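Fold the following for me, if possible:
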Amino acid sequence: MAGFSAFVGILAGGYLALTGGLYAGQRRLLYRGGGPAPDPAKAGLDGLRVIETKTSDGLVLRHWYIPGPPGAPVVAVFHGNAGDIGGRAGKYAPLAAAGFGLLLAEYRGFGGNPGKPSEQGLLADARAVLDWLNAQDVPDARIAVYGESLGTGVAVAMAGERQVRATVLEAPFTSIADIAQAQYWYVPAKWLVRDRFDSLMRIERIQAPLLILHGGQDRTIPPRFGERLYAAAPDPKRWAFFEEADHLDLWDRGAGATVIGFLEEHLAKQPGRVAEPA
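As a prediction, the model looks like this:
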């Protein structure tokens, strides 16, 4: 019996150590940006320029921006949890080619930017980006927010706060807590999550037309999470499912054309102009 008690104690200790390790290291798992600032010259995109925003907590962050034609709507892209905007420029370049302005937003702690990422930090970064666009004579009514993976949590929050024109979510989740619990089923992961990005709670606040994209082979964020989010979202909304797509190749499987068609339908050009960045 003493041996069994010792065995149980070892198991319990190991379980607590594992749980504690996940809690302490969760932000390193969730935010995997780091690295130096990407070189915009290597993106090969005409009209691309680096712009700076200042967040409410005083950070100066760098982003990439391609202005569209005068009066054109702008798509603000919030990327996923790994890499930086340099790795997304080619993917989202068709949006600029279609005549939209394109702002590739970069987070604190990513792509050479200062600061440490957190949920509240990323939301502050996104607000600063949208405020910057407003200051360039691009009102919310000419902005679409686009979220990719982790960035869908940012995009949902912004679409709920602002009167944006359209929202696109690529491989979204209900909440980080739900994803953590699904991946780490053997610990009470959902109760340990600091940065919850609770899109399921926030989705009902969205008033703009919504497009959700998901791949049938996505193992990182399985489509059931996107389906639940879609079911909770108010109309007007559209679900675009790509059976053969996984988490990373939706645009290679035809999602790009779907996105551009959706934006062309809902981002009607309005009077005004896209000013040159200061």
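
can we go C-alpha only for contacts and neighbour counts from here?
Will do.

Three-state assignment for the residue positioned nearest the centre of the chain, please.
The centre of the chain sits closest to G151, judged by C-alpha atoms, centre = their mean, with a distance of 0.9 Å. At G151 the chain is in helix, as set by DSSP: H, G, I helix; E, B strand; the rest coil.

Now the second one, please; I'll put the structures next to each other:
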Amino acid sequence: MPWADRLLLTAACKAVRFNRSVVLPGTASLYKTNRRVHGRLCIPEHFCKGVVLLVISTLLFIENTRVLAQQSTIQTPQLLLTLMDRPEITNVLFHPVQVARNTPPQGAVDIDVSVAEDVTIACRLYSADPTAPTIVFFHGNGEIIPDYDTIGPMYVRERLNFLVTEYRGYGWSTGMPLTSTLLPDSNTVFLSLRQWLSDHAYTGPLFVMGRSLGSACAIDVAVNHSELVDGLIIESGFAKTLPLAVVLGVDLAQLGISEEQTFNNSAKIATFTKPTYILHGQYDQLIQLWQAETLHAQCDAKQKELQVVPRADHNSIIAVAGPLYFQEIRKFIEKATGTAPDWRELRRQFKARQKQAAENHDR
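Here you go, the predicted structure:
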């Protein structure tokens, strides 16, 4: 219940308990005989109880309606997602590339997570420091872990742990990718990775991040385990599945599938209140910019930000933004965790960079 409603309800209840008059907004036209005290409308005692009961019943009705609405939209049951386990859908949704396990870069470690009998999901942690923030990352539908062997170290330079997860049938993970198992697997992997981090003394804040298809995984994990995460990061994500499916060449509406029977990202993110950062390319033609704008508008977080990268498309945000991409993510995490340096520290860092640049130039 919003804090203003709680305050009004508390004041009303105290007024009834102590037989006092209570000042309520919007009542001037209801009573012609009311008196004013210090310029405010004061309701006499004999009107208080009826008005208070009306206020209480109205607030309770609004609260119950809000809770029921959230409960009906927070989760996308696995049974509904099985409707999308059709070849004409999975063939455009998933583009798995299977490769043999490669050697992790220096400082990286592989983690395997079992999600079902004979099904193992591969993960790789690019580690900066056990006390640093960790990002659990769900990648796009045509990517695999080795694609991030050059990107992971860039997060490490910003003193961020970067933990990439796969999907069934991707990389050296086993199984077959299905819509009905994508989100349950993501939640299982997240909980297993969190336990692994705890067992290995990683104590920093925990964020979930998703790119493209991975945005559905990240949003679902963040909503289902909001008490375990410190924030959500979305890159090139989508709010509505049906319009995206049309772009990919599948009309889900003609197949009898509604938005509520898909990933339902916009409804889910409307229940998420932790810090949220959304990145999107200005010229993304696959997942158009309005999708990111919808996610940002629907998100219920007080601290939320939409960063549009000029001239970038669906697959070129990092190439266009360069080091700023990783720096801005670090700055968001610092703000979300309350560890952002003050202006004095920023000035010291700026002068240190100037000095380093001058020394490099002299060489």
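
TM value for the aligned chains?
The TM-score (TM-score structural alignment, normalised by the length of structure 1) is 0.78; 245 aligned residues with a C-alpha RMSD of 2.7 Å.

what residue of structure 2 matches up with the residue nearest to the centre of structure 1?
Applying TM-score structural alignment, one finds that G151 of structure 1 aligns to G214 in structure 2.

any idea how far its match is from V55 of structure 2?
Applying C-alpha to C-alpha, to the nearest Å, the value for G214 of structure 2 to V55 of structure 2 is 44 Å.

ok so, going back, check contacts around the residue nearest to the centre of structure 1.
78-81 (C-alpha atoms under 8 Å, 6 or more residues apart in numbering).

would JSON lines of the residues you listed with neighbour count, distance to A155 of structure 1 and secondary structure be doable?
Output for the contacts of G151 of structure 1, formatted as JSON lines (neighbours: other C-alpha atoms under 10 Å; distance: C-alpha to C-alpha, whole Å; DSSP: H, G, I helix; E, B strand; the rest coil):
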{"residue": "F78", "neighbour count": "26", "distance to A155 of structure 1": "7", "secondary structure": "strand"}
{"residue": "H79", "neighbour count": "25", "distance to A155 of structure 1": "10", "secondary structure": "coil"}
{"residue": "G80", "neighbour count": "23", "distance to A155 of structure 1": "11", "secondary structure": "coil"}
{"residue": "N81", "neighbour count": "17", "distance to A155 of structure 1": "13", "secondary structure": "coil"}
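
so which of the residues you listed persist in structure 2?
Contacts conserved in structure 2 for the contacts of G151 of structure 1, using both residues aligned by TM-score structural alignment, their matches' C-alpha atoms under 8 Å: 78-81.

didn't P139 of structure 1 look like it was pressed against R162?
No - judged on C-alpha atoms under 8 Å, P139 of structure 1 makes no contact with R162 at a distance of 10.1 Å.

the more surrounded of those two?
The residue with more neighbours, out of P139 of structure 1 and R162, is P139; 21 against 17, by other C-alpha atoms under 10 Å.

circling back: could you let me know which of the contacts of G151 of structure 1 ends up closest to F173 of structure 1?
G80 (11.8 Å; C-alpha to C-alpha).

Can you tell me what that closest one aligns to in structure 2?
Taking TM-score structural alignment, the alignment pairs G80 of structure 1 with G140 from structure 2.

what's near enough to touch that match?
Contact analysis of G140 of structure 2 by C-alpha under 8 Å, 6+ apart lists 210-214.

ditto for G147 of structure 1
Counting by C-alpha under 8 Å, 6+ apart, G147 of structure 1 touches 77-80, 153-156, 168-170, 172.

And for Y283 of structure 2?
289, 310-314.

Kindly recompute the last result at 10 Å.
289, 308-314, 316 (C-alpha atoms under 10 Å, 6 or more residues apart in numbering).

now these: which count as buried?
Buried positions within those, assessed by neighbour count (16 or more other C-alpha atoms under 10 Å), are 289, 308-309, 312-314.

I'd like those residues as a markdown table, with secondary structure appended.
As requested, these are exported to a markdown table (three-state DSSP):
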| residue | secondary structure |
| --- | --- |
| L289 | helix |
| V308 | strand |
| V309 | strand |
| A312 | coil |
| D313 | coil |
| H314 | coil |
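
can you pull out the helices in the stretch 101-250 of structure 1?
119-135, 150-161, 176-183, 199-202, 223-232 (DSSP state H, counting those that start in this stretch).

Tell me where the stretch 151-278 of structure 1 has strands.
Listed in chain order, the strands of the stretch 151-278 of structure 1 (DSSP state E, counting those that start in this stretch) span 166-170, 210-215, 237-242.

between these, which one is nearest to L11 of structure 1?
When the strands of the stretch 151-278 of structure 1 are ranked by proximity to L11 of structure 1 (C-alpha to C-alpha), strand 210-215 comes first, at 38.1 Å.

and that closest one, how far from structure 2 on average?
On superposition with structure 2, the mean distance recorded for strand 210-215 of structure 1 (mean C-alpha distance after the TM-score superposition for structure 1) is 0.6 Å.

Point out the most buried one among the strands of the stretch 151-278 of structure 1.
strand 166-170 (a mean of 27; mean count of other C-alpha atoms under 10 Å).
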